[in-house]
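Trainee: Build me a structure from this.
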Amino acid sequence: MSERPADLLEFAWIWNRLANLGTPAVHRRMLRWLADRGEQGDLRLLLMAFRGCGKSTLVGLYCAWQLYRAPETRILVVAADHALATRMVATVRRILGRHPLCGALLPDHGEGSWASDRFTVARQAVLRDASMLAAGIGGNITGARADLIVCDDVEVAGNCGTPYQREELRERLTETEFVLVPGGRMLFVGTPHTADSLYVDGPGAFLSGYRRLVLPLLDDAGDSAWPERFTPAGIAALRTRVGPLAFRRQMLLEAVAEDAARLDPGLILRYAAETEYREANGRGVLTLMGAQMVSGGGWWDPAYGRPGTGDASVLAATYADGQGRHYLHRIAYLLHDPEAEEDAATQQCRAVAHIARDLLLPVLRVETNGIGKFLPGLLKREMQRAGINCTVLEATSRRAKSERILAALDPVLAARRLLAHESVFRTRFAREMAEWRPDAPGQRDDALDAVAGCLLSEPVRLPGAPPLRPATLSWRGASG
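Mentor: Coordinates of the predicted model:
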């Protein structure tokens, strides 16, 4: 090592030169902040920066620099799961293995641990803990000790959707306080995923008292923080793809509530046309208002309550064209006759099979949460009896319902890429949209949930399936 150890910005510049990368202004700002906070002795830090800005890579360089400056440093990386934490550790290990200033840190062959999720550099001190260790938020870190703990994206969409999940996340993170040695540093890196985010500021906040650097994609004047990569056109396209709510949270770093999103049925474009099917050159072609459909399918959220009571049994069917437009072609609220000889499940499966036949649906997903576990097999039987070759798939929803609905509908509504058949507006769907509020108790959202299932299943196109019915060919293009 040189007599004067390189500072963090120099260390990163050397690495970027080696990797043929530049060091844009937004990266220099983050690096300077991390270095300055260390010089000032700040021990509690929060770095919030927009998605895609490379903050995890820069924090990896920061960890490598810490080991370069003080090889006895013990670093624990905690992420939402072990795989994410391992990526950070593997990044630092790769930097140490290739950085010109870090040759002295490489252990002799056969000595120390040099795995993807933990490693130990060459150091004078005899310490039990590895130089760097990866752990998922649910992992057992009892007994570990660390001089620096990096909490990298510990809040993700899958672990903060409900009050119980958010409370559990905070409880698990509290365990890190018993791992950090006195005088150690805690660094959180992430973006907000909910209104009650870990990262919100104010009295009583989970990270109250932390020194913060907040770097949204757009400044107060609307200028990009990284104009070379995030151009105005690219930013507009990104906002359209992810929707206003996700953009504000992930790119502008605003912990806005779901209530900020309104599902306005007025943003849906109406149409009255029906699909047209024809066969040409040995291929089936399905068009709607002159546009060729390239994918589509149905989502059934079943219920067995008596008609007019409890949850509704709803089937939604959508198509998509090659331009990214989605067509909500049907919503069916399925009923059954309690006095009929056949059971409610058989009656509904038969109705679903007939809809799949009439709409030429290539695939139909049945939500198997709760009561729907045996329905896919029963539906397949009804499909076979009617001679309908529609693939039946089981679907299990693991995300909170409000999160699913927003993730599916917010982007397509904002982009005006959702169209709906006029028959859809004769159902309760538009009213469900207008009255919907995230997590409001007792509200009707069965159709919204079914439509969300359809949209979130796109744009996957299923591989070749049998003909949709004896007289037709697959209409989903060559891949279909």
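
Trainee: hey, let's count contacts and neighbours off CA atoms from now on
Mentor: Fine.

Trainee: Centre-most residue in the protein?
Mentor: Taking C-alpha atoms, centre = their mean, the centroid of the chain lies closest to Ala157, which sits 5.9 Å from it.

Trainee: Quick one: the helices in the stretch 151-300 of the chain, in order.
Mentor: Secondary structure of the stretch 151-300 of the chain (DSSP state H, counting those that start in this stretch): helices at 163-174, 232-242, 244-250.

Trainee: ranking these by burial, who's on top?
Mentor: helix 244-250 (a mean of 22; mean count of other C-alpha atoms under 10 Å).

Trainee: If you count contacts, what does that helix end up packed against?
Mentor: Here helix 244-250 touches helix 401-414, going by 3 or more C-alpha pairs under 8 Å, 6 or more residues apart in numbering; DSSP states H and E.

Trainee: any idea how far Arg145 lies from Glu171?
Mentor: 19 Å (C-alpha to C-alpha, to the nearest Å).

Trainee: Counting neighbours, show which residues of the helix ranked longest in the chain come out buried.
Mentor: The longest helix of the chain (DSSP state H) is helix 82-98. When burial is assessed from 16 or more other C-alpha atoms under 10 Å, helix 82-98 yields the following buried residues: 82, 84-93, 95-96.

Trainee: JSON lines please, covering these and showing distance to Cys454.
Mentor: Shown next, in JSON lines, are the buried residues of helix 82-98 (distance: C-alpha to C-alpha, whole Å):
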{"residue": "His82", "distance to Cys454": "31"}
{"residue": "Leu84", "distance to Cys454": "29"}
{"residue": "Ala85", "distance to Cys454": "32"}
{"residue": "Thr86", "distance to Cys454": "34"}
{"residue": "Arg87", "distance to Cys454": "32"}
{"residue": "Met88", "distance to Cys454": "35"}
{"residue": "Val89", "distance to Cys454": "38"}
{"residue": "Ala90", "distance to Cys454": "37"}
{"residue": "Thr91", "distance to Cys454": "37"}
{"residue": "Val92", "distance to Cys454": "40"}
{"residue": "Arg93", "distance to Cys454": "42"}
{"residue": "Ile95", "distance to Cys454": "43"}
{"residue": "Leu96", "distance to Cys454": "46"}
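
Trainee: Just give the number of residues close to Val26.
Mentor: 17 (other C-alpha atoms under 10 Å).

Trainee: Can you give the contact residues for the strand or helix carrying it?
Mentor: Element membership of Val26, judged by DSSP states H and E, is helix 25-39. Helix 25-39 has contacts (C-alpha atoms under 8 Å, 6 or more residues apart in numbering) with Asp7, Leu8, Leu9, Gly54, Lys55, Leu58, Tyr62, Leu213, Ala225, Trp226.

Trainee: please give me the structure for this one as well, since I'd like to look at both together:
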Amino acid sequence: MVRHVLEGSRFDPEILKQVKRPRDAIPLSQTAYRSMWVPIEHAKTTWISVVIPLWILAVDQETKIALIGNRAEDAQKPMAVVKWHIENNQLLRADFPELRPDFKAGWSDERIFVERRDRSKDPSTQTSGITGTIQGARMDVVLGDDVQNRKRALSDTMNHADQENWQEVIENRVVDGGICATYGTLQTARDLIATMSRSPGYRHLHLSAYDTDGRYGQKGAPIWMPRKRLKLARKRQGERRFARKYLNKSKDEGGKQLKAKWLHFA
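Mentor: So this is what the prediction gives:
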């Protein structure tokens, strides 16, 4: 998951190895437009909404990041973890001593500032909901974690508005060499992530609860959750809901493409 998001951007460790200063990586990189389906309970938020912001702020304190959730409150949960690590993680401090909170500039679950040369009024990291606003005209990184809930994805009006906002407003804020990523669990075959997965310029990663091609070890084996737990989830939730939430499938068990009206009952 982490490699999928970082690869090719100026925050890619392989690119950073080639330069002396983080900003020097911009000419060697390209903007990383990413979409990703991840099953529920697979540590998606920890790896992408916590680990990636910590890495990016550690290597370049001048970076500006936006964490976007369905609601601002959803994005504030990983932000609280990011804050804690910057304040308290001594192992992080030992490797990146320059990463320090700027309490005077601002330090809350809504927005944080780290010590930096740039005296911009825009936060180092801020949170927003999909219908909210982002402070600042330009962002280095936008991470959209489950930006649509089931209700928004099933509503033609809200789904269209979310996609317009993402493509017309959010994407255009991201600077060269940055990251614009949306990731979560499949809601419908026409939701924001599904649409972006088909959008030119986006690189898509489709993860299932099972190792479908053997890339993680054994083909057909669970990649994270115990097999017994997955079997119980399948039994409890039924085939169609299990396929959507744990396999990120946009087809029913018979192989037919899902129709929008079916998803109201899934």
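
Trainee: and the helix or strand just after the helix holding Val26 of the first structure, what other elements does it pack with?
Mentor: Next along the chain after helix 25-39 of the first structure, taking DSSP H and E as the criterion, comes strand 44-49. Counting contacts by 3+ C-alpha pairs under 8 Å, 6+ apart, strand 44-49 of the first structure packs against strand 180-190, strand 211-215.

Trainee: ranking those by burial, who's on top?
Mentor: Counting by mean count of other C-alpha under 10 Å, the most buried of those turns out to be strand 180-190, with a mean of 19.

Trainee: Tell me which residue of the first structure matches up with Lys121 of the second structure.
Mentor: Aligned by TM-score structural alignment, Lys121 of the second structure pairs with Arg128 of the first structure.

Trainee: Surely its match is in a strand?
Mentor: No - Arg128 of the first structure is assigned coil when assessed by DSSP: H, G, I helix; E, B strand; the rest coil, not a strand.

Trainee: any idea how far it lies from Leu238 of the first structure?
Mentor: Using C-alpha to C-alpha, Arg128 of the first structure is found at 46 Å from Leu238 of the first structure.

Trainee: swap in Ser56 of the first structure?
Mentor: Applying C-alpha to C-alpha to Ser56 of the first structure and Leu238 of the first structure gives a distance of 21 Å.

Trainee: Would you agree Gly201 of the second structure is in contact with Tyr33?
Mentor: Yes - Gly201 of the second structure is within contact range of Tyr33, at 6.4 Å (criterion: C-alpha atoms under 8 Å).

Trainee: In terms of neighbours, single out the busier of those two.
Mentor: Taking neighbours as other C-alpha under 10 Å, Gly201 of the second structure and Tyr33 compare with Tyr33 leading, 25 against 12.

Trainee: Can you tell me what Ala104 of the first structure aligns to in the second structure?
Mentor: Aligned partner of Ala104 of the first structure by TM-score structural alignment: Glu98.

Trainee: what's around its match, how many residues?
Mentor: 16.

Trainee: List the residues that contact it.
Mentor: Ala58, Glu115.

Trainee: Quick check: it is in a helix.
Mentor: No - under three-state DSSP, Glu98 of the second structure falls outside any helix and is assigned coil.

Trainee: Counterpart of His82 of the first structure over in the second structure?
Mentor: That one, His82 of the first structure, aligns with Ala72 by TM-score structural alignment.

Trainee: can I assume that match is in contact with Ile134?
Mentor: No - using C-alpha under 8 Å as the test, Ala72 of the second structure is too far from Ile134 to be in contact (10.7 Å).

Trainee: shared neighbours of the two, which are they?
Mentor: Joint contacts of Ala72 of the second structure and Ile134 (C-alpha under 8 Å, 6+ apart) are Thr127, Ser128.

Trainee: before we move on, back to that, just send the helices of the stretch 151-300 of the first structure back as a markdown table, with distance to Asp196 of the first structure too.
Mentor: As requested, these are exported to a markdown table (distance: least, C-alpha to C-alpha, whole Å):
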| stretch | distance to Asp196 of the first structure |
| --- | --- |
| helix 163-174 | 8 |
| helix 232-242 | 20 |
| helix 244-250 | 12 |
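
Trainee: Quick check: which of these is nearest to Thr318 of the first structure?
Mentor: Of all those, helix 232-242 sits nearest to Thr318 of the first structure, with 18.5 Å by C-alpha to C-alpha.

Trainee: Specify, as a residue range, where the closest one falls in the second structure.
Mentor: Taking TM-score structural alignment, helix 232-242 of the first structure hits residues 227-237 over in the second structure.

Trainee: average gap between that stretch and the first structure?
Mentor: Mean deviation of stretch 227-237 of the second structure relative to the first structure after superposition (mean C-alpha distance after the TM-score superposition for the first structure): 1.2 Å.

Trainee: still on that earlier bit, tilt between the helix holding Val26 of the first structure and strand 180-190?
Mentor: 160 degrees (axes from the mean of the first three to the mean of the last three C-alpha atoms, to 10 degrees).

Trainee: what's the angle from helix 25-39 of the first structure to strand 44-49?
Mentor: Using the same axes, to 10 degrees: helix 25-39 of the first structure against strand 44-49 is 180 degrees.

Trainee: And helix 25-39 of the first structure, how far out from the chain middle?
Mentor: Its chain's C-alpha centre and that of helix 25-39 of the first structure lie 28 Å apart, by C-alpha atoms, centre = their mean, to the nearest Å.

Trainee: Equivalent analysis for stretch 315-334 of the first structure, please.
Mentor: A distance of 23 Å separates the centroid of the chain from that of stretch 315-334 of the first structure, by C-alpha atoms, centre = their mean.
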